[in-house]
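> Dropping a prediction and its sequence here:
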Amino acid sequence: MGMTPAISPDTREEVRISEQAATPWQTVVWNDPVNLMSYVVHVFRTYFGYSKQESTRLMLAVHHDGHAVVAQGAREQMELHAQAMHDYGLWATVRRAE
């Protein structure tokens, strides 16, 4: 009969933090009444390097659905993307991936 080693509270906390860090985050761009659709396509092409087709698809999702996930990854990187979108005049937020 094998014994299961006890896991210290510190180890459990480290595992929890590690699992949180591994959870993907998303940068979400939201629709607004200010920016032209062509400008949003331009921003996605310029900043993310997306193709014209992908940029247009994302812009249309923003326009018709009210928002679109434009990037997914580590929280820190998604926060940088959201700040960049703000710098371009777009409304963006960061959330945990669904």
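Structure's in. What do you need? Bear in mind the structure is a predicted one, so any value in this text is a computation, not a measurement.
> From now on I want contacts and neighbour counts done on CA atoms only, so please keep to that.
OK.
> What strand or helix carries the closest residue to residue 83 other than its chain neighbours?
The shortest distance from residue 83 to any non-neighbouring residue, by Cα to Cα, 6 or more residues apart in numbering, is to residue 92 (7.8 Å). In this assignment (DSSP states H and E), residue 92 forms part of strand 91-96.
> take a look at this one as well, against the first:
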Amino acid sequence: MMADTRLRPDRASELAAQQERPWQAVVWDDPVNLMSYVSFVFRRHFGITRERADELMMRVHTAGSAVVAEGGREAMELHVEAMHGYGLWATVRQEGDA
């Protein structure tokens, strides 16, 4: 007896939709790093303007976290690894996941 390995149509569409959602690098607020340092890290690593870096840093500070990049999973994992190298708390998640 062979197992049926075909996906149900509803499950197949659910998996396809999940695979289409981009991945995100999320930086979390911490009690250690200065806000100016976090902004510096964003400018240096992502090559963004001071204004954009400060906006992201304030989101981290006030909301507790901020999405700092979106894209493929491997690229986001590299960004998170870089954030860890700078001493920031960061994780990877798929868009829409809390």
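Arrived safely, thanks for sending. Because the structure is a prediction, the values reported are computed rather than measured.
> Counterpart of the residue nearest to residue 83 of the first structure over in the second structure?
Matched across to the second structure, residue 92 of the first structure falls on residue 90, judged by TM-score structural alignment.
> Is that match in contact with residue 82, as I believe?
No. Assessed by Cα atoms under 8 Å, residue 90 of the second structure is found out of contact with residue 82, at 9.2 Å.
> element containing the residue most central in space within the second structure?
Centroid-nearest residue in the second structure, with Cα atoms, centre = their mean: residue 25, separated by 1.5 Å. Secondary structure assignment for residue 25 of the second structure, by DSSP H and E: strand 23-28.
> try residue 14 of the second structure
helix 9-20.
> quick check: angle from that helix to strand 89-94?
Helix 9-20 of the second structure runs at 140 degrees relative to strand 89-94, counting by axes from the mean of the first three to the mean of the last three Cα atoms, to 10 degrees.
> chain center to helix 9-20 of the second structure: distance?
22 Å (Cα atoms, centre = their mean, to the nearest Å).
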